[in-house]
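[1] Provided below are the primary sequence and the corresponding predicted coordinates.
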Amino acid sequence: MSAHEKTLHPETGGIVVRAIPFSFDEKINPVWYPGRPEWSHMANGASLTMPYLEPFLIKTVREALKKASNQQLKEDVHGFMAQEGNHFQNHRRYNEILKCHYPKLADVEEEMAAEYKNFQAKSLRWRLAYTAGFETMTMGMTEWLIEARRDLFGNADPSVSSLILWHMVEETEHKNVAYDLYEDLYGSYWPRTWGLIYGSFHVAWASRKGYKRMLEGDRLWNKLTSRLRLWRMVTQFLIKVSPAMLRSLAPGYHPSKVKDPAWVSRWTDAYTDLPENIIPLLDTSHPDIPAQFVR
């Protein structure tokens, strides 16, 4: 058994917790995909939300955990919290570098901190519906990012690309947890549906605030050519992610019924064989970006 396999702990059920300390060069270009600032900053804007969104999700499921009745579900919730905790810590390290380039991002962070603080005053059902809804949306995001990885990450900075795709792999692994926890405690269809819509669009709007500031900093926001490229990427996002959101509204839906991308299992297999203390960086120069790590 490799050192990486030992990250599976009894209290997390079958969810693997990978404490990966991604490192980012202080001189990294925020336009981590050369020549594609709009796409780079869309992803950067999403990264900016993580240290505010994911602690909110963790606090919500931790509170709900006290009321859960299923032992396996309780173990899975622990795995969910551990994975999400590792996610936002890595994103925070990257975000600190972004703020060095774009100091006005601090204002966006202040707004998000205030919003999620206000959310904490809402009912547990409201917060858990938001959590389950947002986690449902990430399934469509995962499918898009992995299936289109050649276009979205080819020849891009490997540290940022690997961070994003690792995050998506683990979103796949815990895709059932928030949904099952909501169903265990409440099981009401309409609040969960509202949570999907509101949670998804709230995070998307917060991300937009971030990438707008960065494109303004690059003096691109008011340029028509840049705006057209941005709209193209936003349209691609909506076309790819919306079907996943719509299918989740169908009666009898459950995340476990959605087939995971095959690349996810290849990533997890490659990680299992990775030597200790090696950060799993993907080879973005390869045409297929295989689930094999640069050593």
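    Now that the structure is in, tell me what you want to look at.

[2] contacts and neighbour counts: CA atoms only from here.
    Fine.

[3] now the lengthiest helix in the chain: how far from the chain's centre is it?
    Counting residues, the longest helix found in the chain (DSSP state H) is helix 71-101. With CA atoms, centre = their mean, to the nearest Å as the basis, helix 71-101 stands 9 Å off its chain's centre.

[4] Arg18 contacts Gln83, correct?
    Yes: counting by CA atoms under 8 Å, Gln83 is a contact partner of Arg18 at 7.1 Å.

[5] Look at the two and report which has more neighbours.
    Gln83 (24 against 18; other CA atoms under 10 Å).

[6] any idea how far Thr235 is from Val241?
    Separation of Thr235 from Val241 (CA to CA, to the nearest Å): 10 Å.

[7] cool, and Val31?
    Applying CA to CA to Val31 and Val241 gives a distance of 23 Å.

[8] about what we covered before: what comes up buried for the longest helix of the chain?
    Residues of helix 71-101 classed as buried by neighbour count (16 or more other CA atoms under 10 Å): 73-92, 94-98, 101.

[9] hold the first one in mind and look at this next one:
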Amino acid sequence: MTIESTGDRPEAAGSLGGPGTAPPPTPSSPVSADEPDHLVLQPRDVHFDWSELDLHWIPGEPFATHVINVLHLLLPEGERWFVEVFKEAVPLIRDEKLREEVLGFIGQEAVHAEAHAGVLDHMDAHGLDPEPYVGQVAWMFRRLLGDRGLTGPRASAWLRSRLALIAGIEHMTAVLGQWVLDAEGLDRADADPTMLDLLRWHGAEEVEHRAVAYDLFMHLDGRYGKRAIAMVVATAAMGALWVRGVRFLMANDPVLRRTVKPRVRDMLRTGRMGLTPSLWQLARSIPSYLRPGYHPSQHGSTGQAVAYLASSPAARAAGHS
């Protein structure tokens, strides 16, 4: 699955294997006075104790719990894939500031993968074996989206296609990250505080590094058509995987015993309550990414993300360890 576009390729993008010209200027939007100008991205060696976590960690809301639990099924393999693809790209980066940001991104994503993997062990201990679904996700990232053993121009084209996919996925994860930072409904529902800290720590780091994947793609390729097609593919794939994941979790939940089935109206209801992301909010975020002048800095609050990371129990403990 190589994503190519028929549009002209910007000469200034300096793509892989092309002339070593400078990357185009990055589109930007006005940044408020309280937004940090530049952050040094750093992994935080966080740890979470799941010994007291209930299988339905949003009390009385198994559907909303499992909508968010899909993240734990998808993210470990997905973020390990991000890391491997970005490692392939690092030697090709000609901008030192971007190289520094990419290395910080790699470190953060590696920690994210391990943090979510810990929840899978908790599910298994409570009688919900995630392996059948996780095994399929692993096949997709490792085999379907792996390096395929390609060389030369074909390897370069496949790398650019995967970077475009990651840029699209990172747009969605940044939207989800901002949502969970703002999701007061989860606090009102008395959601488990340790799980909330995991989600908000991760969400804050997604907002913090939201521009890195996009900037890397623009640095090494930059074609609008490729970016747009990749976003459509990423959105369709994430949507299908999420629906399938919710169905899997609900069907295999040992408490529900297949007596409760997920419905669209449950998603609408929990979205109105602020327990799950609003479908309308997610849908509105896609056209913004497709604007020619889009840049991730135009959405989300770095200041809010940094403020949460300064107060997160897990992040604070990691900083003092």
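    Structure received. What you see is a predicted model, and the numbers here were worked out from it, not measured in a lab.

[10] helices or strands next to the longest helix of structure 1 in the packing?
    When contacts are defined as 3 or more CA pairs under 8 Å, 6 or more residues apart in numbering; DSSP states H and E, helix 71-101 of structure 1 sits against helix 37-65, helix 158-173, helix 177-185.

[11] I'd like to check the angle between that helix and helix 177-185, please.
    Orientation check (axes from the mean of the first three to the mean of the last three CA atoms, to 10 degrees): helix 71-101 of structure 1 against helix 177-185 gives 130 degrees.

[12] Skipping adjacent residues, who's closest to the equivalent of Thr131 of structure 1 over in structure 2 in space?
    Counting by TM-score structural alignment, Thr131 of structure 1 lines up with Ile166 in structure 2. Once flanking residues are discounted, Ile166 of structure 2 sits nearest to Ala213: 6.5 Å by CA to CA, 6 or more residues apart in numbering.

[13] Just tell me what that neighbour corresponds to in structure 1.
    Using TM-score structural alignment, Ala213 of structure 2 lines up with Ala178 in structure 1.

[14] Enumerate every residue touching Thr172 of structure 1.
    Taking CA atoms under 8 Å, 6 or more residues apart in numbering, we find Thr172 of structure 1 in contact with Met139, Thr142, Asp260, Val264.

[15] how near is it to Pro158 of structure 1?
    Distance from Thr172 of structure 1 to Pro158 of structure 1, by CA to CA: 21 Å.

[16] What helix or strand is the residue nearest the centre of structure 2 located in?
    Nearest to the mean C-alpha position of structure 2, counting by CA atoms, centre = their mean, stands Thr173 at 3.5 Å. Secondary structure assignment for Thr173 of structure 2, by DSSP states H and E: helix 152-182.

[17] on contacts alone, who are the packing partners of that helix?
    helix 62-89, helix 193-208, helix 212-220, helix 224-252, helix 279-290.

[18] how much does it deviate in direction from helix 279-290?
    140 degrees.

[19] Beyond helix 152-182 of structure 2, next helix or strand please.
    Past helix 152-182 of structure 2, the next helix or strand by DSSP H and E is helix 184-188.

[20] residues of that following helix that come out buried?
    So, applying 16+ other CA under 10 Å, buried residues of helix 184-188 of structure 2: Gly185, Leu186.

[21] Can you tell me which of the helices and strands packed on helix 71-101 of structure 1 is nearest to Leu282 of structure 1?
    Comparing these by their distance to Leu282 of structure 1 (CA to CA), the top pick is helix 158-173, with 5.7 Å.

[22] May I see the buried residues of that closest one?
    By neighbour count on 16+ other CA under 10 Å, the buried set for helix 158-173 of structure 1 is 158-173.

[23] Please list all residues in contact with the match of Ala213 of structure 2.
    By CA under 8 Å, 6+ apart, the residues touching Ala178 of structure 1 are Val61, Val77, Leu128, Thr131, Ala132, Glu135.

[24] and with 7 Å instead?
    Neighbour list for Ala178 of structure 1: Thr131, Ala132, Glu135 [criterion: CA atoms under 7 Å, 6 or more residues apart in numbering].

[25] picking that back up, using TSV, lay out the helices and strands packed on helix 152-182 of structure 2 together with distance to Arg263 of structure 2.
    Listed next are these as TSV, based on distance: least, CA to CA, whole Å:
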stretch	distance to Arg263 of structure 2
helix 62-89	9
helix 193-208	24
helix 212-220	34
helix 224-252	10
helix 279-290	14
